[in-house]
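Undergrad: sharing a sequence plus its predicted fold:
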Amino acid sequence: MEARDSELEKELNATLQARSELGPEYESALIDSFLEKVDRRLDETLDRRVRRHLAEQQIAVTRRARTPQEPLGHFGERFGFGIISLILAIALSAIGVANAGIEGLAVAWLGIVGVNAFQAARSRPLFRHSKARAESDWED
């Protein structure tokens, strides 16, 4: 930033030198020329900050798109898993009773309950992360 300030200072010195050489009749044109340079400098700085801010927003949006907004296993997935589990429970119960009697039925249902408990535990996040508000250039 200091290099640009020195460039602006050189422009100001050149404008003042030209005013002293040309006289007061060219003062307004010289001031307008210098102010145009300052205006361009401000526009460049503002454009650079806006581009950086937009890039930061785009990165934040991209990161949010990659990370799930809902906990693992949202309602539809859990509901579907429960329905499929109950449908398969009928067949597994019949197979367990036919092959091992009541003990087979107990083992089949212990397996069904275990799989559903694991799915329920997997779909609930242990910790919820709060996102701190990021500082930006707009607050400088």
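TA: In hand now; what should we look at? Please read these numbers as outputs of a predicted model, since none were measured by experiment.
Undergrad: all contacts plus neighbour counts: C-alpha atoms, from now on.
TA: OK.
Undergrad: what residue of the chain is the furthest out?
TA: G23 (57.1 Å; Cα atoms, centre = their mean).
Undergrad: how near is that one to D32?
TA: Relative to D32, G23 is positioned 15 Å away (Cα to Cα, to the nearest Å).
Undergrad: A91 now?
TA: A91 is 88 Å from D32, by Cα to Cα.
Undergrad: same check, this time on N116
TA: Taken as Cα to Cα, the span from N116 to D32 is 76 Å.
Undergrad: more neighbours: the two, which one.
TA: N116 (17 against 11; other Cα atoms under 10 Å).
Undergrad: check whether the residue nearest the centre of the chain sits in a helix, strand or coil.
TA: Residue closest to the mean C-alpha point of the chain, counted by Cα atoms, centre = their mean, is A60 at 2.1 Å. Secondary structure, DSSP: H, G, I helix; E, B strand; the rest coil: A60 is helix.
Undergrad: then this one, side by side with the first:
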Amino acid sequence: MQPERDVRDELRATIDARRDLGPDYEPALVDSLADRLDATIAARVEAELKRRGKETKRKNDSSRSMVPIALGSMGIGVPLTAIAASQAGTVGLIVAWLSIVLINIAAAGALMRRP
């Protein structure tokens, strides 16, 4: 809300200056106001790009961090599947893969909460 107030204050000041100085100074006042508006818009765009860049970086970091966890789960899951199925049957297989899934969900949740 503050930047909008600053722009309005600038516009009011320019109109007041035009009234005080007369129409001879109008082009200079308009150019000055346009320059200040351009600077304000550029600052807003830059701030938004920085904010979005941080969000994008955070998302990219999270997805890259999950790759080793996912690959590790698959690497452990294959032999664990064979062992669980041969030793405990279907129940062992379900317990093994349920454990792997829960570990991955917990890891993903921890990465999402990380700033």
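TA: In hand now; what should we look at? Being a predicted model, the structure only gives us computed values, none of them experimental.
Undergrad: mean deviation, stretch 43-58 of structure 2 versus structure 1?
TA: By mean Cα distance after the TM-score superposition for structure 1, the fitted stretch 43-58 of structure 2 averages 0.6 Å away from its aligned residues in structure 1.
Undergrad: what of stretch 5-15 of structure 2?
TA: Superposed on structure 1, stretch 5-15 of structure 2 shows a mean distance of 1.2 Å to its aligned residues (mean Cα distance after the TM-score superposition for structure 1).
Undergrad: buried residues, that stretch. List them.
TA: Neighbour-count burial for stretch 5-15 of structure 2 flags 7, 10-11, 14-15 (criterion: 16 or more other Cα atoms under 10 Å).
Undergrad: ok, those residues vs G77 of structure 2, which is closest?
TA: V7 (60.2 Å; Cα to Cα).
Undergrad: my guess is that closest one meets D38, correct?
TA: No: using Cα atoms under 8 Å, V7 of structure 2 is not in contact with D38; the gap is 10.7 Å.
Undergrad: all helices of structure 2, in order?
TA: 2-21, 26-113 (DSSP state H).
Undergrad: tell me how far the last one lies from the chain's centre.
TA: Between the centre of helix 26-113 of structure 2 and the centre of its host chain there is 10 Å, according to Cα atoms, centre = their mean, to the nearest Å.
Undergrad: so that helix versus helix 2-21, what angle?
TA: 180 degrees (axes from the mean of the first three to the mean of the last three Cα atoms, to 10 degrees).
Undergrad: now for helix 26-113 of structure 2, which elements pack on it?
TA: Here helix 26-113 of structure 2 touches helix 2-21, going by 3 or more Cα pairs under 8 Å, 6 or more residues apart in numbering; DSSP states H and E.
Undergrad: and for the shortest one?
TA: Helix 2-21 of structure 2 is packed against helix 26-113, with contacts defined by 3+ Cα pairs under 8 Å, 6+ apart.
Undergrad: buried ones in stretch 58-65 of structure 2?
TA: S62.
Undergrad: then stretch 77-89 of structure 1?
TA: 81, 85, 89.
Undergrad: likewise for stretch 100-115 of structure 2?
TA: Of the residues in stretch 100-115 of structure 2, those buried (16+ other Cα under 10 Å) are 100, 104, 108, 111.
Undergrad: and if you look at stretch 103-118 of structure 1?
TA: Buried residues in stretch 103-118 of structure 1 (16+ other Cα under 10 Å): 104-105, 107-109, 112, 116.
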